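In: A predicted structure for the sequence below; I have some questions about it.
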Amino acid sequence: MIRSAVTVSLVAEAQGGPFVFWYDLQAAAAQASRLGFDAIEIFPPGPEAIPAHAVTQLTSGLDLAVAAVGTGAGWVKHKLHLCQPEKSQRDAAKLFIRSMIEAAAAIGAPAIIGSMQGRWDAAVDRKTAVSYLLEGLEELGEFAEKNGQILIYEPLNRYETNLATTLRAASELLAPLSTKNVKLLADLFHMNIEETDLAVAIRTASDTIGHVHFVDSNRRAAGMGHMDYGPIAAALQEIKYDRYLSAEALALPDSVTAAEQTIHTFQKYFPR
């Protein structure tokens, strides 16, 4: 069964980014439960912000799960990513992600690698950057498996990375990995920029998809742009996707309205 989720950011440095709720995890969870979401997706500044006992007590009391935990604070807060030229920087990035994988697993959720994947540039050419990224994903994918979770890798649009920008490119990039525990995040906003046909891309990626960001073409809540969700919903049902559609969307015009619009659109295309 496809389930709904909504994002909450606890990272001050990410202010203005595409997250529906901000800063107050307890209030965000209460709103998510009231509106009928199945889960929340958390973007924390570090593992200390999501202590297992407190988060589990909060979510279980509201009949919610944690869909995923983002690692992006490693980049926006600490300026670390997996393709940096210095080994010490890459090691620090991996250490941060490992800590997030452990913290996420303790609350029953996978971790996402998005902005922390990095990019190639004048200091690190493409071939070297890809080798660094694969080295990191190999290690971290195995570490996530030991913690009982998948690891989610997110292809981003061309303005945010120059590595893999489509589901096909990401699948090809991951193909050399020995671990099969790294799955893809299909973010509909990024896909709207990069894919020629979102439904075809989903069908082609099929069993490699481990998470979906449910958002509209303008990065506002689903139903506030011009995304055609009918073919997308059909493709997800055809491939028997059974994880979360999580609203990583701008809090416009405000958090509650964005969340209400998201759950309305979700229920329209994925009725129970």
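Out: Ah, there it is.
In: from here on, contacts and neighbour counts on C-alpha atoms
Out: Fine.
In: run through the strands of the protein in chain order.
Out: 3-9, 21-22, 39-43, 65-70, 111-113, 151-153, 182-187, 209-213, 244-247 (DSSP state E).
In: ok, residue 48 - how many residues close by?
Out: When counting by other CA atoms under 10 Å, one arrives at 11 neighbours for residue 48.
In: and the helices in this protein?
Out: Using DSSP state H, the helices of the chain run over 25-35, 52-61, 73-76, 87-106, 126-146, 167-174, 188-194, 198-205, 229-238, 255-269.
In: do you know which of those lies nearest residue 213?
Out: Relative to residue 213, the nearest member of these by CA to CA is helix 188-194, separated by 6.0 Å.
In: by contact count, what packs against that closest one?
Out: Helix 188-194 is packed against helix 198-205, strand 209-213, with contacts defined by 3 or more CA pairs under 8 Å, 6 or more residues apart in numbering; DSSP states H and E.
In: so which of these gets nearest residue 231?
Out: Between residue 231 and the helices and strands packed on helix 188-194, the tightest spacing by CA to CA is seen for helix 198-205, at 5.7 Å.
In: ok, and the closest non-adjacent residue to residue 31?
Out: Closest residue in space to residue 31, ignoring its immediate chain neighbours: residue 256 at 7.7 Å, by CA to CA, 6 or more residues apart in numbering.
In: in addition, the following structure is provided for comparison:
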Amino acid sequence: MKVGMNLLLWTDQPDPSKHLNLLSSIKNWGFDGVELAVDNMDAEDASAFGKILKELGLGSTGIAALDAASADPASSDARLRQNALDVLKRAIINTQLIGAEVLCGPLFQGLGRFSGQGPQPEEWGYAVETLRAAGEFAAKLGIKLALEPINRFEMYLVNTLEDGVRFVEEIGLPNVGLLADTHHGNIEELNVPEAWRRAAKHIVHVHISENNRGVPGSGHAVPKEIFDVLKEVDYEGWLTIEAFGQQVPGLISRLHLWRDYSEHPDDAARLGVQYIRSCLV
């Protein structure tokens, strides 16, 4: 298993001209790679990141999210569905350009839209159709999609891994699987390890994220048992830390980050990778 670090702890606008020192620090802290937000990245920057990461000896994964106001795979509005597919295609291309093989995120639905009821068959069908088209496009570029069930306070279409399994099986493409996230599982799953066991054959990416979004291992969402399950099912993909703080203004309201979750912004990375490595022994 490889250990990665999501740059959203520091920035939601990764820039190859500004973040070389950060990438070097991440390498020195003991990470195997990084996760970059690629949905709004231009191709030139993506290519530059690809070259920098190769020179540093860092691997990578891409991450994307959709704003429901402009792009939503589950919308009844065909224009919003097409916009979503366009965003996903750009993110898939950028994922390839940064040298990655996995694009992850809550790609089923646009964030920020709630209907006042649970998922409807029509919405589900639209989302399956849109993500199948994205998956077919990704396959041509050798990219896997790792779809992330997230908690009911952020999305309502797909909240649990069981929901996710049903979704990806309906898509029916070998390069479309699931992202298992400890933070969201801590909220939605009755038994996280068992949920991961049941979904194991579909899990192609993992986010290590504490219950308060802070330092992995400092709370109760990332117990050693999680890593034992991954070893048990012969998982060989990325374990990517997804942590947040108040360093990124654009995420504070979106993720309700009203306080800092560590003494220093870098602690989630520095201490987190040490904790993960200790659990893998």
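Out: Structure's in. What do you need? If you're wondering where the values come from, they're calculated on a predicted model, not measured in any experiment.
In: now the strands of structure 1 in JSON lines, with distance to residue 132 of structure 1?
Out: Shown next, in JSON lines, are the strands of structure 1 (distance: least, CA to CA, whole Å):
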{"stretch": "strand 3-9", "distance to residue 132 of structure 1": "28"}
{"stretch": "strand 21-22", "distance to residue 132 of structure 1": "33"}
{"stretch": "strand 39-43", "distance to residue 132 of structure 1": "24"}
{"stretch": "strand 65-70", "distance to residue 132 of structure 1": "20"}
{"stretch": "strand 111-113", "distance to residue 132 of structure 1": "14"}
{"stretch": "strand 151-153", "distance to residue 132 of structure 1": "14"}
{"stretch": "strand 182-187", "distance to residue 132 of structure 1": "16"}
{"stretch": "strand 209-213", "distance to residue 132 of structure 1": "23"}
{"stretch": "strand 244-247", "distance to residue 132 of structure 1": "29"}
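In: can you lay out those strands as CSV showing mean neighbour count and distance to residue 78 of structure 1?
Out: Output for these, formatted as CSV (neighbours: other CA atoms under 10 Å; distance: least, CA to CA, whole Å):
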stretch, mean neighbour count, distance to residue 78 of structure 1
strand 3-9, 26, 16
strand 21-22, 25, 19
strand 39-43, 26, 14
strand 65-70, 26, 14
strand 111-113, 26, 15
strand 151-153, 26, 19
strand 182-187, 24, 23
strand 209-213, 23, 24
strand 244-247, 26, 25
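In: any idea which of the ones you listed gets closest to residue 127 of structure 1?
Out: Per CA to CA, nearest to residue 127 of structure 1 of the strands of structure 1: strand 151-153, 18.6 Å.
In: residue 154 of structure 2 pairs with which position in structure 1?
Out: When structure 1 is aligned by TM-score structural alignment, the residue opposite residue 154 of structure 2 is residue 160.
In: list the contacts for that match?
Out: By CA atoms under 8 Å, 6 or more residues apart in numbering, the contact list for residue 160 of structure 1 reads residue 115.
In: who touches residue 118 of structure 2 in this structure?
Out: Neighbouring residues of residue 118 of structure 2 by CA under 8 Å, 6+ apart: 156, 157.
In: got it, and the one 4 residues further on?
Out: If you count contacts by CA under 8 Å, 6+ apart, residue 122 of structure 2 has them with residue 76.
In: if I look at it, how far off is residue 75 of structure 2?
Out: Distance, residue 122 of structure 2 to residue 75 of structure 2, by CA to CA, to the nearest Å: 9 Å.
In: how many other residues sit next to residue 219 of structure 2?
Out: Residue neighbour count, defined by other CA under 10 Å, stands at 14 for residue 219 of structure 2.
In: how close does whichever residue in structure 1 pairs up with it sit to residue 215 of structure 1?
Out: Aligned by TM-score structural alignment, residue 219 of structure 2 pairs with residue 225 of structure 1. The spacing between residue 225 of structure 1 and residue 215 of structure 1, counted by CA to CA, is 9 Å.
In: cool, residue 155 of structure 1 as well?
Out: Distance, residue 155 of structure 1 to residue 215 of structure 1, by CA to CA: 15 Å.
In: quick one, what contacts the counterpart of residue 203 of structure 2 in structure 1?
Out: In structure 1, residue 203 of structure 2 lines up with residue 209, judged by TM-score structural alignment. For residue 209 of structure 1, the contacting residues are 183, 184, 185, 186, 202, 241, by CA under 8 Å, 6+ apart.
In: report how many residues lie close to the corresponding residue of structure 1 for residue 230 of structure 2.
Out: Correspondence of residue 230 of structure 2 to structure 1, assessed by TM-score structural alignment: residue 236. Per other CA under 10 Å, the neighbour tally for residue 236 of structure 1 reads 18.
In: so what's the residue count around residue 174 of structure 2?
Out: 14.
In: could you find the closest non-adjacent residue to the counterpart of it in structure 1?
Out: In structure 1, the residue paired with residue 174 of structure 2 is residue 180, using TM-score structural alignment. Spatial nearest neighbour of residue 180 of structure 1, excluding adjacent residues (CA to CA, 6+ apart): residue 141 at 7.8 Å.
In: so what's the residue nearest the centre of structure 1 up against?
Out: For structure 1, residue 112 is the residue whose C-alpha lies nearest the centre (CA atoms, centre = their mean; 4.9 Å). Counting by CA under 8 Å, 6+ apart, residue 112 of structure 1 touches 68, 69, 70, 71, 151, 152, 153, 154.
In: same check on residue 185 of structure 1?
Out: Residues in contact with residue 185 of structure 1, defined by CA under 8 Å, 6+ apart, are 152, 153, 154, 155, 209, 210, 211, 212, 213.
In: of those residues, closest to residue 50 of structure 1?
Out: Checking the contacts of residue 185 of structure 1 against residue 50 of structure 1 with CA to CA, the nearest one is residue 152 at 18.6 Å.
In: ok, the closest one touching residue 180?
Out: No - using CA atoms under 8 Å, residue 152 of structure 1 is not in contact with residue 180, being 11.2 Å away.
In: dump the helices of structure 1 into a markdown table; add distance to residue 117 of structure 1 as well.
Out: Shown next, in a markdown table, are these (distance: least, CA to CA, whole Å):
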| stretch | distance to residue 117 of structure 1 |
| --- | --- |
| helix 25-35 | 26 |
| helix 52-61 | 26 |
| helix 73-76 | 9 |
| helix 87-106 | 9 |
| helix 126-146 | 7 |
| helix 167-174 | 12 |
| helix 188-194 | 15 |
| helix 198-205 | 20 |
| helix 229-238 | 26 |
| helix 255-269 | 28 |
